[in-house]
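Undergrad: Sharing a model that was predicted from the sequence below.
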Amino acid sequence: MATHLKNKKPLHLIKMNIKKGDRVVILAGKDRKKEGTVSRALPQANKVIVEGLNVVKKHIRPQGQTRQGGVIEKAMPLHVSNVMLLCTECGKATRVGIERRPLGADQKVRPVRVCKHCHKVIADHTRS
């Protein structure tokens, strides 16, 4: 997960359509065509970590008396271009569009993520 400092963008300039809690399907790699939930989004590195997928075995050295050594299984990050969002309405893997629609009790116009297939709003799991 080493990224050079010169490659990092400021957080206010980063736009990632996939967020924590989204259901995604993996498009490339050893876990191709498998579905999972995003447990962590890393927008500065353009990567996401999917629960239980892209798992590698990592050898850990013991750290004094606090941590025991051994081999652990760890979910590694995937580049965001190698995963595709699953629509909450139609259930298909889809590209994401951004539209401004009136939402909430005050009907204020807000940007929302929209499925490119069915044109319905994709549910945001981080807000509830």
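TA: It's in. Residues are numbered from 1 along each chain as shown.
Undergrad: contacts, neighbours, all on C-alpha from now
TA: Will do.
Undergrad: Val24 versus the closest residue to Val25 other than its chain neighbours, what's the distance?
TA: Of all residues not flanking Val25 in the chain, Glu35 sits nearest, at 4.4 Å (CA to CA, 6 or more residues apart in numbering). Glu35 sits 6 Å away from Val24, going by CA to CA, to the nearest Å.
Undergrad: and here's the other structure:
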Amino acid sequence: MKTHVKKGDQVEIIAGSHKGKRGTVLLVNAEKGKVTVEGGRPIIKATKATEADAGGLKTIDGAVHISNVKKVG
């Protein structure tokens, strides 16, 4: 599937509760029609402690549907 955005593009979220936020595209999943925007849709995730990481609550960037973003500049 061809997409109108690619990794590294500056985009703005144009729909949903995160409308108006701008950021850089970190990941494009064309098969599912999803885009991950830096700082666009923060999700708090609980992670288990490991030897390498202390665990706890982590903030990650969630995916947004590709039709809800527009390319800026």
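TA: Arrived safely. As the structure is a prediction and not an experimental result, all values here were calculated from the model.
Undergrad: what about the counterpart of Met84 of the first structure in the second structure, how many neighbours?
TA: Here Met84 of the first structure is matched to Lys70 in the second structure, going by TM-score structural alignment. Neighbours of Lys70 of the second structure under the rule other CA atoms under 10 Å: 17.
Undergrad: that's a strand at Lys70 of the second structure, yeah?
TA: Yes. Under DSSP: H, G, I helix; E, B strand; the rest coil, Lys70 of the second structure sits within a strand.
Undergrad: distance between the ends of stretch 83-93 of the first structure?
TA: Stretch 83-93 of the first structure has its terminal residues 9 Å apart, counting by CA to CA.
Undergrad: wouldn't Ile14 of the second structure be in contact with Val69 here?
TA: Yes. At 5.6 Å, Ile14 of the second structure counts as touching Val69 under the criterion of CA atoms under 8 Å.
Undergrad: more neighbours, those two?
TA: Neighbour count, other CA under 10 Å: between Ile14 of the second structure and Val69, Val69 has more, with 24 against 15.
Undergrad: residues contacting that one?
TA: 11-15 (CA atoms under 8 Å, 6 or more residues apart in numbering).
Undergrad: Need those in CSV (columns: secondary structure and distance to Leu57 of the second structure).
TA: Converted to CSV, the contacts of Val69 of the second structure look like this (DSSP: H, G, I helix; E, B strand; the rest coil; distance: CA to CA, whole Å):
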residue, secondary structure, distance to Leu57 of the second structure
Val11, strand, 27
Glu12, strand, 27
Ile13, strand, 25
Ile14, coil, 28
Ala15, coil, 27
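Undergrad: Selection in ChimeraX covering whichever of those are buried, please.
TA: Buried residues within the contacts of Val69 of the second structure, by 16 or more other CA atoms under 10 Å, are selected in ChimeraX with:
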select :11,12,13
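Undergrad: related to what we said a few turns ago, just tell me what the residue nearest to Val25 of the first structure corresponds to in the second structure.
TA: In the second structure, the residue paired with Glu35 of the first structure is Arg22, using TM-score structural alignment.
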